[in-house]
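Novice: Next come a sequence and a model predicted from it.
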Amino acid sequence: MALATLVAASAAWTPANAAENPPPSQRDWQNKIAQVPQPTKGCFTADYPDLTWHPATCAAAPNLPQPPRHGARPLVVGNGDDVAAQVPSGFISTAIGSFDSVVNVSSESGPIGNAGPAVANAYTLQMNTNFFASTACAGSPNAGCQGWEQFVYANDGSSGVAFIQYWLIKYNAACPGGVGWNQFSFTGSTDIYCWKNNTGGAVAVPNQPITNLANLSLTGDVGGGGDSVTLFDGSTAYSKVGDNAVNAAAGWTTAEFNVFGYGGNSLGGGTASFNSGAALTVRTRTIYGGTAAPLCVATGFTAEKNNLSFGTPAPMPTSPGPAMMFVEDTVGGASMNCAAASTIGDVHAHTVAGLAYDFQAVGDFELAQVGPDFEVQARHVSGAPTWPDASVNQAIGTRMGNTTVTVCSGPRLVVDGRGVRLPEGRTISLASGVDVTLAGGVYIVTDASGNSVRVTPQPGYLDVAVGVGTWPTKVRGLLGNPDNNVKLLEASDGTVFSVPLSFYDLYQRFGDSWRVKPAYSLLAPCGTKVEESNPKKPFFANDLEPNIRERALYTCRQAGVPYAWLGACTLDVAVLGGKAAATYVGKPPPVLDGNGNK
């Protein structure tokens, strides 16, 4: 049957019929050949545009674990801080990872196995499954044991190999004997993991320097009763058939693809370090039997990392699909999230759907509610007497599950009702899965679902950015839009308003509906006396005294603030000072200006 399939497939294009039937594009060919079954177990290659596998040399796979995530999430890509594609139904049979754009990448280096000196062009490409219930855990005493599969291309700086690595997560007993499992534990942990590479070695691949990254693509396939990994360097495919050791076909729903460090050890995963200014646009395509776009989930599974962080725009489903694409770079500085919203300065709201509008009411407000386990609140205080119709954030509170974290002006950090002194550069990892980090003076709170809150203390006020761990999803509050429609806002009672709202509707109906009652406040650690008021009139940059407005506008332009944010920046600089302009530098424009371009 496999031979018949190969023959039929290879007959799809030959030079003889090229005139009436031109060859497929390289991308289409890669997608097709990755799903053509290999005739036997072993190593194979194929060359564009042929759809026939040919036997190839097998080499030894590196005897190194590529460990699962462990410990606190970093502020760079990897060890749980990543973006993955989750299919809306069924199971993934094939996932394809590639790079739509590789910009300013001139060098990369990293240690082998998270130890020793950095080696130029040492990295891995990984297509990782989620953790899932597996029959391979049958011998484990731990009911929470899970299977995990990694499709890996490993480049050690002089040569490359593609192979599959299998894991039993928290097997917590002696690993199954006689079938090649290796025992593994993280330093300081009593949990026992089991890992092994596929039998028969790895398919040999010529050295791929990091400058060739744009031409590389990695595919993991678990369809047809088996599994295989395929690395493409453009016109050549290198494939290795696996052992189907954890039965991923019955549990693969989420795919993580990225470039990472070369292996790890009991201390964690290694890091692939790129040159300054490097930027990648990563695409993860899923094949699962449907055509709907995947969900974006802000999570990752491998412990390996790179030194990039998330840039803009936020991850979005993109064609050809079903697929998801996102940006990572050395200057991104963003926490992992699948949709982002923010309130900055004197308060300029930017919703998850991309609506920008000014909201100058005073009091405690619900910024975002996402399901039963994630919400964010803010306390707005008046700019009176100088600016009576403006307000700024003075406190931010979030609830993630049963954990509450509040940042008061000062700044002062309160976790679950207790004051905490968090040194710069340190992370608190709570039993609930919530991490609280102070980095560069910014408080970053994340949960196991990828939701995040980023609080940036400024002189006299706080900026806040809210990241949603799964997208699309329903977000309610000042930063939500019903049905994620950028042209609509929704009151807490379900009343829907079209944008722009009248001044009365914005404050008396929409805004007042999202005031937080004292019994439900997350902001009490910052004080229980809360003033409540609404502005008497709109307050935009055009309402400033002309000389004040022109000086502030000049400051914003000199800072390089994008045109779309000049109005908000001008108002902030006038009210809060010149340093407020920095917040808007490089900020992507809103999808819609809800202020009517005032």
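Specialist: Cool, got the structure. Residues are numbered from 1 along each chain as shown.
Novice: going forward, measure contacts and count neighbours with C-alpha atoms only.
Specialist: Noted.
Novice: ok, now how distant is the residue nearest to Tyr443 when sequence neighbours are not counted from Leu413?
Specialist: Once flanking residues are discounted, Tyr443 sits nearest to Val455: 5.1 Å by C-alpha to C-alpha, 6 or more residues apart in numbering. Distance of Val455 to Leu413, given as C-alpha to C-alpha, to the nearest Å: 11 Å.
Novice: ok, these two, which is more surrounded?
Specialist: Neighbours per residue (other C-alpha atoms under 10 Å) separate Val455 from Leu413, with Val455 holding more: 25 against 22.
Novice: That one and Ala465 touch, don't they?
Specialist: Yes - here Val455 reaches Ala465: they are 6.6 Å apart, a contact under C-alpha atoms under 8 Å.
Novice: ok, now how distant is the residue nearest to the spatial centre of the chain from Thr299?
Specialist: The centroid of the chain falls nearest to Val83 when counting by C-alpha atoms, centre = their mean (2.9 Å). Val83 is 5 Å from Thr299, where distance means C-alpha to C-alpha.
Novice: Please apply the same query to Leu168.
Specialist: 19 Å.
Novice: again, but for Pro320
Specialist: From Pro320 to Thr299 the distance is 23 Å (C-alpha to C-alpha).
Novice: who's more crowded, the two?
Specialist: Ranked by neighbour count (other C-alpha under 10 Å), Pro320 and Thr299 place Thr299 first, with 30 against 10.
Novice: structure B:
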Amino acid sequence: MQSTTKFGVRRTVLAVCVAGVLCLGGISSSVAAQASDEVAVQAHKEALTSWHESIKHLPPPTEGCFHASFPSTIWTRVACGSAPRYRSAIHWKTVHTAKGALLRPETAGNGTDYVAQAPSTTVSAVGSFPSVSGLTSEKGVNVPFGGGESDGITGKNEYTLQLNTDINSSSTACSNFGYSSCQVWEQFVYSTNNNGSPAEPQVFIQNWVFPSESDYENVGCPSGWNDASGNGQYACFVNSNATSVPAVAATDLGSLTLSGATSANGNDTVTFTDGSEAYSASEPDSTNSLASWWTQSEFNVVGNAGGSEAQFNSGTSLTVNLAVNDGNGDTPSCVGPSSSGTTGETNNLNLGSCSASGGSTPSIQFTESN
């Protein structure tokens, strides 16, 4: 990589050359061409970054499935994919077995993760991997989970990007469902293979509600929701429409972003970008009343459903960035890694340190490696 100083000098020399001042002074055509290429690459990178920011803040105007290509910020409606059969596993803060508390390994996921705590209600969040090194392969595997074994989609490049909210007690959502009390949870998901065979890479939103025993017995699950109750836990979930997307190899994580946004009386939107392409799926915010209660965000790359694990080759190192917007520009705080995060899926990376920053893009950033 050229140093910043050298790049700056070459760019300056190129500019003068173009003006016809120094071209006769010994600057070769190959050096000038290389400098021109570097300027073009840097300009494209900056334009792409700006486009990512713009597309995130300009969600589709209605619910459904959409696609946009750089440099356009106009969403085009596309046909939605097959109804998602995906079901995530839920992490609960305390897990007991007949032999006592179940201890978890210090790898990311299933209650060991960093989350961004916003000072007030979150409006949007976006996760990315600004640095990826040593990554040559990934495979999804099933691992011990909840006293048994996970039940995910396994194999090469089977993983999900998940942007998860906190599990929250929301009087607004509970009242809408006809419950006196409940907890709610929402996930923004990119899955490399949402429905098994044949593979269907998709981006979508998964909504959960956990009613009390009495409410579950008297009301049941909300109309149109799936019953996922078991082991003494009452749970219901429903998926949004799903937008078909490319299956991206894990080695290309550095080119991906996943964002979630909510708007009271509007829509909740998940947006997935793969380089110069963007894909989104939206649902009414009334589905889970997210705009009234979202305060924590978790982002990571983990297994593909059912509590499974994304296993990376030894020597993998990722830097994870999670930008959080509460509408006021406030700086979030790092929470965790112990007993933090809400996903039940995992990866085999060990968490490093986490730092929070403010400025124009408030965020947390942490490392994970093996």
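Specialist: Sure, I can see it. Everything numeric here is computed off the predicted structure, so don't read it as measured data.
Novice: List the contacts of the aligned partner of the residue nearest to the centre of the first structure in the second structure.
Specialist: Aligned counterpart of Val83 of the first structure in the second structure: Tyr114 (TM-score structural alignment). For Tyr114 of the second structure, the contacting residues are 298, 334-337, 340-341, 354, 366, by C-alpha atoms under 8 Å, 6 or more residues apart in numbering.
Novice: same question, Lys305 of the first structure
Specialist: 76-79, 259-261, 269-272.
Novice: what does it align to in the second structure?
Specialist: The alignment partner of Lys305 of the first structure in the second structure, by TM-score structural alignment, is Thr346.
Novice: Pro322 is in contact with Ala85 of the first structure, correct?
Specialist: No - using C-alpha under 8 Å, Ala85 of the first structure makes no contact with Pro322, being 9.4 Å away.
Novice: Compare those two (neighbour count), which wins?
Specialist: Ala85 (30 against 22).
Novice: residue contacts, the more buried one?
Specialist: If you count contacts by C-alpha under 8 Å, 6+ apart, Ala85 of the first structure has them with 254-256, 284-286, 294-297, 323-324.
Novice: How about the secondary structure of it?
Specialist: Three-state call for Ala85 of the first structure (DSSP: H, G, I helix; E, B strand; the rest coil): strand.
Novice: What separation do you get for it and Thr129 of the first structure?
Specialist: With C-alpha to C-alpha as the criterion, Ala85 of the first structure and Thr129 of the first structure are 10 Å apart.
Novice: Please enumerate the shared neighbours of those two.
Specialist: Residues touching both Ala85 of the first structure and Thr129 by C-alpha under 8 Å, 6+ apart: 254-256.
Novice: so which of the residues you listed is the most crowded?
Specialist: Top of these by neighbour number is Ala255, holding 29 neighbours under the definition other C-alpha under 10 Å.
Novice: and it, what helix or strand is that in?
Specialist: Per DSSP states H and E: Ala255 of the first structure is located in strand 254-260.
Novice: what range in the second structure matches that strand?
Specialist: By TM-score structural alignment, strand 254-260 of the first structure lines up with residues 296-302 in the second structure.
Novice: distance from that stretch to the first structure after superposition?
Specialist: With mean C-alpha distance after the TM-score superposition for the first structure, stretch 296-302 of the second structure departs from the first structure by a mean of 0.7 Å once superposed.
Novice: any idea where the strands of the stretch 151-300 of the first structure begin and end?
Specialist: All strands of the stretch 151-300 of the first structure, identified by DSSP state E, counting those that start in this stretch, fall at 159-169, 182-184, 193-197, 202-206, 217-221, 228-232, 236-241, 254-260, 264-265, 268-269, 271-274, 279-287, 295-297.
Novice: Any chance of a markdown table for those strands, columns distance to Glu375 of the first structure?
Specialist: Shown next, in a markdown table, are the strands of the stretch 151-300 of the first structure (distance: least, C-alpha to C-alpha, whole Å):
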| stretch | distance to Glu375 of the first structure |
| --- | --- |
| strand 159-169 | 31 |
| strand 182-184 | 38 |
| strand 193-197 | 35 |
| strand 202-206 | 47 |
| strand 217-221 | 36 |
| strand 228-232 | 41 |
| strand 236-241 | 46 |
| strand 254-260 | 25 |
| strand 264-265 | 36 |
| strand 268-269 | 32 |
| strand 271-274 | 33 |
| strand 279-287 | 29 |
| strand 295-297 | 18 |
